[in-house]
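J.: Provided below for reference: sequence and predicted model.
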Amino acid sequence: MTPTTPMPPMPTSTATRPVDLRPVLGLPDPGERVPTLAWPTAGLYVGTLGLFVVQIVGLARSWTPWALVPMGAAVTYLMFTVLHESIHHAVSTNTRLNDLFGRLAIPFVAPYASFALVKFIHIEHHRNTNEPKLVDPDQWTSEGPAWQLPFRWASLDLWYVAFYLHRIGERPRREVAVTLAVFVGAIAGLASVAVLGAGPELLLWLVGQRLGVLVLAWWFDYLPHHGLPLTQRQHKYQATRVRVGRESWMTPLFVYQNYHLVHHLHPSVPFYRYVRAWRRNEQAYLDRDAAISTWFGRSLTADEYRTWRRLTDDVVLDGDAGRAAPVFHPLRVAAVETLTEESRLVVLEVPADLAETYAYRHGQHVTVRAIIDGAAVTRTYSIVSAVSERRLAIAVRHVPGGIFSGYVLEHLQAGDLLDVLPPAGHFRTELDPAARRRYVAVAAGSGITPIMSIVRTVLEEEPRSTVTVVYGNRTPSSTMFRGELAALAADDRLRVHHVLSRTPDAELPGRITPSLVRELAGEDPVDAWFLCGPDALVRELSTELGTTERVLTEVFHTTATDPAIDVESRVVIAHGERRLEIDLRSTGDTLLDAALQGGLEPPYSCAGGACGTCRAKVLLGRAVMDQNHALDDAEVAAGYVLTCQAHPVTEELHVDYDA
């Protein structure tokens, strides 16, 4: 089980597991939606427009170039942020209003280009990140020797024009006509300004604009992507990086693009929500081997990042001032107990001198490390004990092919040593012995592990509160802590409902669904919900319950090693008079990418699940979406999917763009 709250390993490089290049199905829910109107983005436009007016006044009054050129660069850079948000449909749920902001912003960024041109090229970058520059246009900023790079950054928009001309025959005629008209009109307008005697002022403006393009290419393209060898299709979490450290000034200076990976994973999330989205699912991103570096360029492993984050947002490695980093301590294994055929309870012995260091709260977790076959392998597990027990115990469930869980089940025994970091995590509410509260916890599989600590502690520390647990498993024999839950349920303040997917004669057969959870929870108000399980389940329940402070979530992700979703599907995609038949894995490309690579020309725009342009109907089989900000419940129920986000999960799938 891997929680979403940050974890802290060691501050020095350690051996890490090989990167799995197989794609991961599904994205962590960013917890952010496209707003009716992104007021910070609208405010950024208005403020930058005001700065442009000041620049024009300065040009008319012959202010010093040392003020005018940086001012012009800032206008270009900040207006690109508005343009960029509009491209990804992140300004407004109203398409016309969203696109209006883009069209109003582009004259301040590249007046000779159309909104359609920049939108097409930027979406190609997102679809083909880190491919060669003829496929991913933004690779222009990273190719070539180091001395060329500043010149490449300053000429990125010129390369965009060349890139577009290379594909002009494939673009819609109306788009091409508008683009050429804008280009000719802009050149004519600039020439007229020069002829009318404002040549020096025009030159100053152009220098500022060119400097702005250079900074844009450096901050939006080079810094997030350079040196990363994997493409978007190979490993979406390793194709773009997060850059951390000095965030009190770096985040506003970069206009949140130091969290560029969040943007590539969730393109429709507004820029000012990137950090919040990252923090919400930090553990899930780390478990997927997200690429991270410090502000000065040192790459961090997930373990090193957890240590850095535990210290402070502004403490970096390599000798920066700050408190001493939390470190691993070797703890002896006191016992290894069998929970089920595929899970074990591991009890760790904490020496008296470390008792304060390893004091834990309900719902917290620890990071443990073992040397397996000569390599350091690190994993995170929830503490299952009540706080009053002062017994550091974790539960490990075997994952097929799992290195650490296999080691625990087959080799770990009492007396062995494991390196363990101090407890961390915030998957809990503060308890009050005088409170009368109602809690509902929903868990699936090993998602029960933090719930055990929460339930035990709540029953002890809040004697007037009640807890309802909805717990999903396959069979009674695969249910962790079944006996312990039954014993705890002798207290009538606890109700436990077992939902068993492979036990037809169970009291509650099948799988956990939002409607079932609502039914079991009853009508009375709930003070706090605890959701822990696979990301798809947690996301579905979170959507149903609403993203309020009452809903606390932790997820563990499902990867391509899970046979339940690693499906080879025969996919038929219909668009107009054309029909494409391909074999597509559930863990591979989206339906949209498959259609484009197969020669179809389906409609698409934002590629971030926000605009709804790529909507198609599933006629046979089933597809699941990574994220959905455009379709309502009725459309989803009717079988529609956003093909830019959809993957097949049945052996046969038929979709039609025109149905």
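T.: Perfect, I can see it now.

J.: Only C-alpha atoms from now on, for both contacts and neighbour counts.
T.: OK.

J.: The longest strand seen in the chain: which residues count as buried?
T.: Ranked by residue count, the top strand of the chain under DSSP state E comes out as strand 329-340. Buried positions in strand 329-340, judged by neighbour count with 16 or more other Cα atoms under 10 Å: 329-336, 339-340.

J.: Got another one to weigh against that:
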Amino acid sequence: MINHKPDDTLPLKSTISATSRVEWQTVTLSIIIYGGFLALTWFWQSLPVVAVIGLGGWLIAWHGSLQHEVIHGHPTRNRFVNDAIGWPPLSLWLPYAIYREGHLTHHRDEHLTDPIEDPESSYFTQAAWERMGGIGRLLAAWNTTLLGRLTLGPIVMIASFLAQEAALVLNRDRRRAVIWLRHALGVAVILVWVSEVCGMPPWLYVFGFVYVGAALTRLRSYAEHRYADHHDERTAIVENSPLFGLLFLYNNLHVLHHKRPGVPWYRIPMLYRRDRDALIAVNGGLVYDGYLDVARRFLFRPHDDPRHPLHRHFGSGTADGMTEHAGVSIVERELA
């Protein structure tokens, strides 16, 4: 294990989190994403279907990255304005308010990867693992490979998320019901625009935009975290990925984001280059050389045992009445 360097070897929070009143780089990005979405859905019939699917999936994943940026206080100092930028439900299935709540909970780094405390954990407690049955465990094991995460992963996360949310609403959680009502109104507007105004078949939007976008986001989240004894060593770095780095707004340099979550996306590459050695020391050397390296290691092999090391006994999980997340991430339910 690499010895940790203290936080004072990294840039001061006060200096790297300070931003101008309006971050025009992020404002410009939001205009590009929403403008690109409107243009692609309007002119889709003029393009090959493969191009529509590729661009549509990219835009939905990019929009998820923008929502993540907004959650962390960008591009203005006004939360109402920021939330308005992130709220439109282009992905259809993930309400922004739920994503925001879960992701901020995820940033309690001392609980990273814990399937009870971390809503973005991809691990299971032993109790949840046993309840899944043979077929469920087989599917979960396949989902720990990169190929499984990209193909099966989106439907698993979306279906699991919707089932959990339906249970909350049916259990008369009024706050959740209000969130979903507002979300449904936004979804209705998106679908009317896509299908009625632009004439796009719903299947093309659901598959080419939503599903492919979710798969791209699953690529980002696949190797972001793994269990380690020290919480700083649970967060990975994926270097040398300029294209996906832009798509993920450099969240692939994930340990920097967790150590300094207030840093705006456009400053991350410079800060990472400057403090690379300190960051690698902090995360124990958990570094991948691009997403091809991730694919080489894990395309057909599991990233980790899906059972969390600290919850492999029935007595340490839900038997004490604590709520478990069943190893399904709010953010990875697209968005993680």
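T.: Okay, I see it. The structure displayed is predicted, hence computed values, not measured ones.

J.: Quick TM-score on the pair, please.
T.: Once the chains are laid over each other, their TM-score by TM-score structural alignment, normalised by the length of the second structure reads 0.66; 270 aligned residues with a Cα RMSD of 3.8 Å.

J.: picking that back up, which part of the second structure matches the longest strand of the first structure?
T.: On the basis of TM-score structural alignment, strand 329-340 of the first structure is assigned to no residues in the second structure.

J.: Show the subsequent helix or strand relative to that strand.
T.: Sequence-wise, the next helix or strand downstream of strand 329-340 of the first structure (DSSP states H and E) is strand 343-349.

J.: Where in the second structure does the next helix-or-strand element following that next one align, residue-wise?
T.: Once the chain leaves strand 343-349 of the first structure, the next helix or strand it forms, by DSSP H and E, is strand 365-372. For strand 365-372 of the first structure, there is no aligned range in the second structure, judged by TM-score structural alignment.

J.: now the angle from the next helix or strand after strand 365-372 of the first structure to strand 365-372?
T.: Later in the chain than strand 365-372 of the first structure, the nearest helix or strand by DSSP H and E is strand 375-382. With axes from the mean of the first three to the mean of the last three Cα atoms, to 10 degrees applied, the angle from strand 375-382 of the first structure to strand 365-372 works out at 160 degrees.

J.: Downstream of strand 375-382 of the first structure, the next helix or strand is which one?
T.: strand 393-397.

J.: Which residue range of the second structure does that next one align onto?
T.: Strand 393-397 of the first structure corresponds to no residues in the second structure, going by TM-score structural alignment.

J.: Quick one: map Leu279 of the second structure onto the first structure.
T.: Match for Leu279 of the second structure (TM-score structural alignment): Tyr285.

J.: coming back round to it: for the longest strand of the first structure, packing partners?
T.: strand 343-349, strand 417-420 (3 or more Cα pairs under 8 Å, 6 or more residues apart in numbering; DSSP states H and E).

J.: Nearest approach to Val242 of the first structure belongs to which of those?
T.: Closest approach to Val242 of the first structure among those (Cα to Cα): strand 417-420, 26.4 Å.

J.: Past that closest one, which element shows up next along the chain?
T.: strand 438-444.

J.: State the span of the first structure onto which the lengthiest helix in the second structure is aligned.
T.: Secondary structure assigned by DSSP state H gives helix 49-71 as the longest helix of the second structure. Mapped onto the first structure using TM-score structural alignment, helix 49-71 of the second structure spans residues 65-87.

J.: average gap between the matching stretch and the second structure?
T.: Here the mean offset of stretch 65-87 of the first structure against the second structure after fitting is 1.2 Å, by mean Cα distance after the TM-score superposition for the first structure.

J.: What are the buried residues along that stretch?
T.: By neighbour count on 16+ other Cα under 10 Å, the buried set for stretch 65-87 of the first structure is 65, 68-87.

J.: Pull up the gap between the aligned partner of Thr240 of the first structure in the second structure and Arg273 of the second structure, please.
T.: In the second structure, the residue paired with Thr240 of the first structure is Thr235, using TM-score structural alignment. Taking Cα to Cα, to the nearest Å as the measure, Thr235 of the second structure falls 17 Å from Arg273 of the second structure.

J.: Tell me which residue of the second structure lines up with Leu485 of the first structure.
T.: Counting by TM-score structural alignment, Leu485 of the first structure has no partner.

J.: Spatially nearest residue to Leu485 of the first structure, not counting backbone neighbours?
T.: Counting by Cα to Cα, 6 or more residues apart in numbering, Leu485 of the first structure lies nearest to Val496, which is 7.3 Å off, once chain neighbours are set aside.

J.: wait, isn't the one you found in contact with Gly472?
T.: No: using Cα atoms under 8 Å as the test, Val496 of the first structure is too far from Gly472 to be in contact (10.7 Å).

J.: So between these two, which is more surrounded?
T.: It is Gly472, of Val496 of the first structure and Gly472, that has more neighbours when counted by other Cα atoms under 10 Å, with 25 against 18.

J.: Arg539 of the first structure and Val213 of the first structure, how far apart?
T.: Arg539 of the first structure is 38 Å from Val213 of the first structure, by Cα to Cα.

J.: Just want to know which of those two has more residues nearby.
T.: Under the neighbour definition other Cα under 10 Å, Arg539 of the first structure and Val213 were set side by side, and Val213 has more, 24 against 21.

J.: show me what contacts the more buried one?
T.: 73, 76-77, 109, 153-157 (Cα atoms under 8 Å, 6 or more residues apart in numbering).

J.: with the buried residues of strand 329-340 of the first structure in mind, which one is nearest to Gly297 of the first structure?
T.: His329 (29.1 Å).
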